[in-house]
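# Make a model of this:
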Amino acid sequence: LTKVLESLILCKAASFLSSSDHQFGFKSHHSTDMCVYALKEIVRYYLSKSTPVFACFMDASKAFDKLNYFTLFEKLLKRKMPVLIIRILFYWYCTQQIRVKWGSAMSN
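Here you go, the predicted structure:
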């Protein structure tokens, strides 16, 4: 049922959600493989010009563990997303409980 609800919400909300063309993950037709390809092509281009290439990488995986839902909902309101959808998401994310099952063991 959750997948059906997610699909319905996404269909209704898609027109209110936009992102940069530079975002590769979590976006239709934009896999992280495309990001790796773009990086390789940029490096190849500058190396062919005998130019030094410098890169900086940041691991932001922990940033996704600390999402402030209230800030997210405020941003959705500013994008004029229907309040009903935001209320559904608000209830969904503020009341969820998550557990991991491995074999017969269950996390707290």
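# contacts, neighbours, all on C-alpha from now
OK.
# And the longest helix seen in the chain, what's buried?
If you go by DSSP state H, the chain has its longest helix at helix 32-48. For helix 32-48, a neighbour-count test (16 or more other C-alpha atoms under 10 Å) marks residue 43 as buried.
# now swap in stretch 5-13 and tell me
Buried residues in stretch 5-13, defined by neighbour count with 16+ other C-alpha under 10 Å: residue 13.
# ditto for stretch 83-92
Within stretch 83-92, judged by 16+ other C-alpha under 10 Å, the buried ones are 86, 89.
# Please enumerate residues in contact with that stretch?
With C-alpha atoms under 8 Å, 6 or more residues apart in numbering as the test, stretch 83-92 has contacts from 9, 13, 69, 73, 76, 77.
# Now for the fourth one: which residues touch it?
Spelled out, it's residue 73. Counting by C-alpha under 8 Å, 6+ apart, residue 73 touches 86, 90.
# How about the secondary structure of it?
Here residue 73 is recorded as helix under DSSP: H, G, I helix; E, B strand; the rest coil.
# measure it to residue 9 for me?
Computed as C-alpha to C-alpha, to the nearest Å, the residue 73 to residue 9 distance reads 14 Å.
# residue ranges of the strands in this structure, please?
Using DSSP state E, the strands of the chain run over 101-102, 105-106.
# Proceed likewise with the subsequent sequence, for comparison:
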Amino acid sequence: MYLEEFVTALSGESVETAVSEGRCLAEPIGCGESTVDENGNLEYDSDDPTDEVWYSLDWQMTGLCPACQDELDEPDDYLAAPSEEAIETAVSLLDLWTELEPDDDSE
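Purely as a prediction, here's the structure:
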């Protein structure tokens, strides 16, 4: 199954359909809300004029409105930041893994 087919199966519509209708993909992927104002301009919450270009490109590729795009970029509150101990353990395991890998010269 291709990504477009997966999106269509999950939301009941394609990215192309949502964009052509000027809105975000339907739930559960997007919010289904209109993404353009009465003049046909993409609505977004930013003072940076270059954001319109990026939001527009992302919307056309993903079908997600700027608000849904921003939501994806925000870290999830329920995910705990790794502790210093967990980071040190992971680094130690990676170091050990590197030591255990066979040298290419020894073959």
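# Can you pull the TM-score for these?
Here the TM-score for the pair of chains, by TM-score structural alignment, normalised by the length of structure 2, is 0.22; 31 aligned residues with a C-alpha RMSD of 3.4 Å.
# follow-up on the earlier one: and of the contacts of stretch 83-92 of structure 1, the nearest to residue 106 of structure 1?
Distance ranking of these against residue 106 of structure 1, using C-alpha to C-alpha, places residue 69 first at 26.2 Å.
# Show residues contacting the helix ranked longest in structure 2.
Identified as the longest helix of structure 2 according to DSSP H is helix 84-100. In this structure, no residues lie in contact with helix 84-100 of structure 2 by C-alpha under 8 Å, 6+ apart.
# Which residues belonging to that helix are considered buried?
Residues of helix 84-100 of structure 2 include none that count as buried (16+ other C-alpha under 10 Å).
# residues of the helix or strand where residue 53 of structure 2 lies that come out buried?
Using DSSP states H and E, residue 53 of structure 2 sits in helix 49-62. By neighbour count with 16+ other C-alpha under 10 Å, helix 49-62 of structure 2 contains the buried residues 52, 55, 56, 59, 60, 62.
# For those residues, name the two members farthest from one another.
52 and 62 (15.0 Å).
# where do the helices sit along structure 1?
Taking DSSP H as the criterion, structure 1 carries its helices at 2-13, 32-48, 69-78, 83-95.
# I'd like these laid out as JSON lines, including distance to residue 105 of structure 1.
JSON lines is the format used below for the helices of structure 1 (distance: least, C-alpha to C-alpha, whole Å):
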{"stretch": "helix 2-13", "distance to residue 105 of structure 1": "24"}
{"stretch": "helix 32-48", "distance to residue 105 of structure 1": "33"}
{"stretch": "helix 69-78", "distance to residue 105 of structure 1": "30"}
{"stretch": "helix 83-95", "distance to residue 105 of structure 1": "23"}
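# Of all these, which one comes closest to residue 102 of structure 1?
When the helices of structure 1 are compared by C-alpha to C-alpha, helix 2-13 sits nearest residue 102 of structure 1, at 21.4 Å.
# just the angle between that closest one and helix 69-78, please?
Counting by axes from the mean of the first three to the mean of the last three C-alpha atoms, to 10 degrees, helix 2-13 of structure 1 lies at 40 degrees to helix 69-78.
# Quick check: residue 88 of structure 2 vs residue 53 of structure 2, distance?
For residue 88 of structure 2, the distance to residue 53 of structure 2 (C-alpha to C-alpha) stands at 41 Å.
# And for residue 16 of structure 2?
Separation of residue 16 of structure 2 from residue 53 of structure 2 (C-alpha to C-alpha): 18 Å.
# Kind regards, and thank you for your time.
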